[in-house]
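Peer 1: with the input below, show me the fold.
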Amino acid sequence: MQLMGLRAIAPGPFTSTKAPEHKVYPYMLRDLKITRSNQVWSSDITYIPVMGNFMYLCAIIDWYSRKVVAWSLSTTLDAEFCVSCLERAIARYGAPEIFNSDQGSQFTSEEFIKILEKNKIRISMDGRGRFLDNIIIERLWRSLKYELIYIQEFVSVPELRKGFMTWFESYNKERFHQALGYQTPDEIYELDKAA
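Peer 2: Presented below is the predicted three-dimensional model:
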């Protein structure tokens, strides 16, 4: 396979390590009817292979409109890149009512939780190993990887960052979603905010 330039599509490094003494928050989205933008945001981290190493991508998505409200790229799995992603999202779009994530140490860090609490955002967390609890962002990762990462090799971090900028902009402004009545995330988000 290597001689032919092929590589297997396989799971990468484990990105969700629980902080040792973090508070466990309940999962609040089960049976919740999501009816408006900024009602629920969720976040997750995925790994991105680049130049024989990995980079880590954090994204925050609005569940109602499917709009990616912020994303951040890092060479490490520290909490800071998730914190800055959250701060940018809130500064640009205001605070959601509920924020859902897994129980990874980045999302259970003291600094991350303080920002949520300061903005009076209710905290929801997936059950351990329950990726379906955060299915909206898991679907985003699938689209991103199959439409960009698996088909294009990035040779530098600036090139990767530019690729993400283009892809996320297209996803928000041009991607029609069947679940949204064949409208784009931006259209749904803006219509809802104008109402």
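
Peer 1: only C-alpha atoms from now on, for both contacts and neighbour counts.
Peer 2: Fine.

Peer 1: who are the packing partners of the longest helix along the chain?
Peer 2: In the chain, assigned by DSSP state H, the helix with the most residues is helix 157-174. If you count contacts as 3 or more CA pairs under 8 Å, 6 or more residues apart in numbering; DSSP states H and E, helix 157-174 packs onto strand 68-74, helix 185-194.

Peer 1: to compare with the earlier structure, here is another sequence to fold:
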Amino acid sequence: MYLHAILDNFSRRILAWRLKDTFETGTTAELLKEAAKGLPENTVPSAVMDSGVENVNGAVNELVSDGTIQRILAQVDIVESNSMIEAWWRQLKHQWLYLNELDSANSLRKLIDFYVEQHNSVVPHFAFQGQTPDEMYLGNGAKVPVDLKEKRATARAARLAQNRALSCDLCRAKTSEPALVSIQNNTS
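Peer 2: Modelled structure (predicted):
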């Protein structure tokens, strides 16, 4: 099985993905077109990718030639790697797929679909102060960091009040005893 995915570097949203039974070099070009559908007209997105055969082939070269995308080869055209998608692959495998039974292409497809949905729209991202990739990509989560900050302050105040209100027998015994006075002998 071959899994391909396009990740938006700004929002970390998975824009398109496909699971294939066989390796096909044209899959990347199909996904790049699909991922670019939501962009404003006359926008030429930059695609950071490694120099594997799935990314450097006739179909992708054609997209570069006709101005559909600008291809940037990681660690060739730029010093940086394509670490964001690599991190996502690692999370998908180790935090989800390897924990489940991968007994058929259909079950694998369902597991990936669920994970992508959760990644995009449910799981908040630390780098975005609690916003999900969908909220970052669609621009509708600006209120999330403010709401979370208010909720943290409210929860902290409630915890402090609750902790200060607690009392145990040991604490009551200490507060009912007379205060200890320190006496120093001054021998000179």
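
Peer 1: before we move on, the earlier item: quickly compare the helices and strands packed on helix 157-174 of structure 1 and say which is most buried.
Peer 2: strand 68-74 (a mean of 21; mean count of other CA atoms under 10 Å).

Peer 1: so what's the residue most central in space within structure 1 closest to, chain neighbours aside?
Peer 2: What sits nearest the mean C-alpha location of structure 1, by CA atoms, centre = their mean, is Ala59, with 2.8 Å. Leaving aside its sequence neighbours, Ala59 of structure 1 sits nearest to Trp71 (CA to CA, 6 or more residues apart in numbering; 4.1 Å).

Peer 1: wait, that neighbour touches Ile60, no?
Peer 2: Yes. The criterion here is CA atoms under 8 Å, and Trp71 of structure 1 meets it with Ile60 at 6.3 Å.

Peer 1: overlap of the contact sets of these two?
Peer 2: With contacts taken as CA atoms under 8 Å, 6 or more residues apart in numbering, Trp71 of structure 1 and Ile60 have Cys85 as neighbours in common.

Peer 1: tell me how far the residue nearest to the centre of structure 1 lies from Phe107 of structure 1.
Peer 2: Here Ala59 of structure 1 is placed at a distance of 12 Å from Phe107 of structure 1 (CA to CA, to the nearest Å).

Peer 1: repeat that for Tyr56 of structure 1.
Peer 2: From Tyr56 of structure 1 to Phe107 of structure 1 the distance is 14 Å (CA to CA).

Peer 1: what's the spacing between Thr132 of structure 2 and Asn120 of structure 2?
Peer 2: 6 Å.

Peer 1: export the helices and strands packed on helix 157-174 of structure 1 to a markdown table and append columns for distance to Glu117 of structure 1.
Peer 2: Below are those laid out as a markdown table (distance: least, CA to CA, whole Å):
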| stretch | distance to Glu117 of structure 1 |
| --- | --- |
| strand 68-74 | 19 |
| helix 185-194 | 23 |
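
Peer 1: nearest to Tyr146 of structure 1, out of these?
Peer 2: Judged by CA to CA, the one of these that comes nearest to Tyr146 of structure 1 is strand 68-74, at 17.3 Å.

Peer 1: so the closest one aligns onto which residues of structure 2?
Peer 2: Mapping strand 68-74 of structure 1 onto structure 2 (TM-score structural alignment) gives residues 14-20.

Peer 1: do the same with stretch 142-156 of structure 1
Peer 2: Going by TM-score structural alignment: stretch 142-156 of structure 1 matches residues 90-104.

Peer 1: and the matching stretch, how far out from the chain middle?
Peer 2: Chain-centre distance of stretch 90-104 of structure 2: 17 Å, with CA atoms, centre = their mean, to the nearest Å.

Peer 1: first vs last residue of that stretch, how far apart are they?
Peer 2: End-to-end distance (CA to CA), stretch 90-104 of structure 2: 21 Å.

Peer 1: and for stretch 112-128 of structure 2?
Peer 2: Span of stretch 112-128 of structure 2 from end to end, CA to CA: 23 Å.

Peer 1: could you list the residues in contact with it?
Peer 2: 12-14, 92, 96-97, 130-136.

Peer 1: let's see it at 7 Å
Peer 2: Stretch 112-128 of structure 2 has contacts (CA atoms under 7 Å, 6 or more residues apart in numbering) with 13-14, 130-134.
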